[in-house]
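Enquirer: have a look; sequence and predicted model below, questions after that.
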Amino acid sequence: MSTLDFSPLFRSMIGFDRLANALETAYRTESGGYPPYNVELIDDNRYRITLAVAGFTEADLSIEAKENLLTVTGQRQVAESEGNFLYRGIANRAFERRFQLADYVKVEEAHLENGLLHIDLVREVPEAMKPRRIEIRAAAAAPAIEHAAVKAAA
């Protein structure tokens, strides 16, 4: 497996350290893993993460959003008398899945339905950060000159 060198980005991108770190982390992270998940774009400012967590209850799952990191953990409460299995193909293991969130992306809600954990996210950009249109006014130099001429005549 070849590796990419992101050090030129660190030299030329001032103030974008998190972006370069995110690229490097994304490249190093292998796809797959447990549990499988989808990331869906609902509209321009809404997203949904869906994790397949069959066998987990609400009490077994934990969702934490801290700064720009969303962490989903699952720890099943194992009963001592679960049975005597001849074959166990259904995963019964703990997991931790992390998602790097962009600035201003917040968790709106989460719900568990039919073995799927849905986490709805929304991007709420503050008014001060949104683009705004600047009005261009005409120069007001002509009236100021006329005003000066009127004073001189008086």
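Expert: Great, that's in hand. Numbering: from 1, shown residues only.
Enquirer: C-alpha from now on. contacts and neighbour counts both.
Expert: Noted.
Enquirer: look up how far residue 24 lies from residue 32.
Expert: Note on residue 32: its distance to residue 24, by CA to CA, to the nearest Å, is 18 Å.
Enquirer: before we move on, what about residue 13?
Expert: In terms of CA to CA, residue 13 sits 14 Å off from residue 24.
Enquirer: when the two are compared, which one has more neighbours?
Expert: residue 24 (16 against 11; other CA atoms under 10 Å).
Enquirer: so the more buried one is in which element?
Expert: Per DSSP states H and E: residue 24 is located in helix 17-28.
Enquirer: next, the buried residues of the helix or strand that that helix is followed by.
Expert: Using DSSP H and E, the helix or strand that follows helix 17-28 towards the C-terminus is strand 37-43. Buried positions in strand 37-43, judged by neighbour count with 16 or more other CA atoms under 10 Å: residue 37.
Enquirer: need the next SSE after strand 37-43, C-terminal direction.
Expert: Criterion used, DSSP H and E; the element after strand 37-43 is strand 46-52.
Enquirer: the chain: strands as residue ranges?
Expert: 37-43, 46-52, 61-66, 69-74, 95-100, 105-113, 116-123 (DSSP state E).
Enquirer: second structure for comparison follows:
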Amino acid sequence: MRTVNFAPLNRSFIGFDQLTSLIDTATRNEIQTSSIPYNIESFEDNKYRITLAVAGFKDAELNIESKNKALTVKGTKETTEKAASKFVHQGLKVQDFEKSFQLGDHVKVLAANIENGLLLIDLEREIPEALKPRQIQIGKEDLAQH
């Protein structure tokens, strides 16, 4: 595994330290978590859907948490006291996982559903009116009177 040192960039670019920290965290998380297939789709301008393949997991075995601009999905398989099977071939390995996604500003989770072994998480970015672009009219008000 190759690591990237962002320290030289942080000395030259002011205000990009958070971006380099996010990249560093993302690469570390990708290594530490078990791999689970997922898609990220974009609908319209500000709607998104994360789809994770969670075949073999029940609703109660999945935990979805949104905290501090991070979305974390954990799957913990319940242990049962069934007789141990002897596999001739085991191509479907259901194992615990944890997958984290960094959310942008003003992104909130709308809903989560399971359909056909896929966990669907719908997200939406709600930009406050104060942050939306607006047209400034020229000559409509005298600033000297205020």
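Expert: That came through, no problem. Predicted model, so just to flag it, every value in this text is computed and none were measured.
Enquirer: can you calculate the TM-score here?
Expert: Here the TM-score for the pair of chains, by TM-score structural alignment, normalised by the length of the second structure, is 0.82; 139 aligned residues with a CA RMSD of 2.3 Å.
Enquirer: still on that earlier bit, make a markdown table out of the strands of the first structure and add distance to residue 86 of the first structure.
Expert: What follows is the strands of the first structure, written out as a markdown table (distance: least, CA to CA, whole Å):
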| stretch | distance to residue 86 of the first structure |
| --- | --- |
| strand 37-43 | 29 |
| strand 46-52 | 24 |
| strand 61-66 | 28 |
| strand 69-74 | 25 |
| strand 95-100 | 24 |
| strand 105-113 | 29 |
| strand 116-123 | 27 |
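Enquirer: circling back to that earlier point, could you check the angle the helix holding residue 24 of the first structure makes with strand 95-100?
Expert: Here the directions of helix 17-28 of the first structure and strand 95-100 differ by 140 degrees (axes from the mean of the first three to the mean of the last three CA atoms, to 10 degrees).
Enquirer: packing partners of helix 17-28 of the first structure?
Expert: Packing contacts for helix 17-28 of the first structure, counted by 3 or more CA pairs under 8 Å, 6 or more residues apart in numbering; DSSP states H and E, involve helix 7-12.
Enquirer: starting at the chain centroid, how far to the helix it packs on?
Expert: Relative to its chain's centre, helix 7-12 of the first structure lies at 24 Å (CA atoms, centre = their mean, to the nearest Å).
Enquirer: and stretch 102-116 of the second structure, which stretch of the first structure?
Expert: The alignment of stretch 102-116 of the second structure onto the first structure (TM-score structural alignment) covers residues 100-114.
Enquirer: who's in contact with that stretch?
Expert: 22, 54, 57-58, 65, 68-70, 117-125 (CA atoms under 8 Å, 6 or more residues apart in numbering).
Enquirer: go again with 10 Å.
Expert: 19, 22, 25-26, 45-58, 61, 63-71, 117-126 (CA atoms under 10 Å, 6 or more residues apart in numbering).
Enquirer: list the buried residues in it.
Expert: Those would be 101, 105, 106, 107, 112, for stretch 100-114 of the first structure by 16+ other CA under 10 Å.
Enquirer: now residue 59 of the first structure: how far from residue 117 of the first structure?
Expert: Taken as CA to CA, the span from residue 59 of the first structure to residue 117 of the first structure is 12 Å.
Enquirer: so those two - more neighbours on which side?
Expert: residue 117 (23 against 10).
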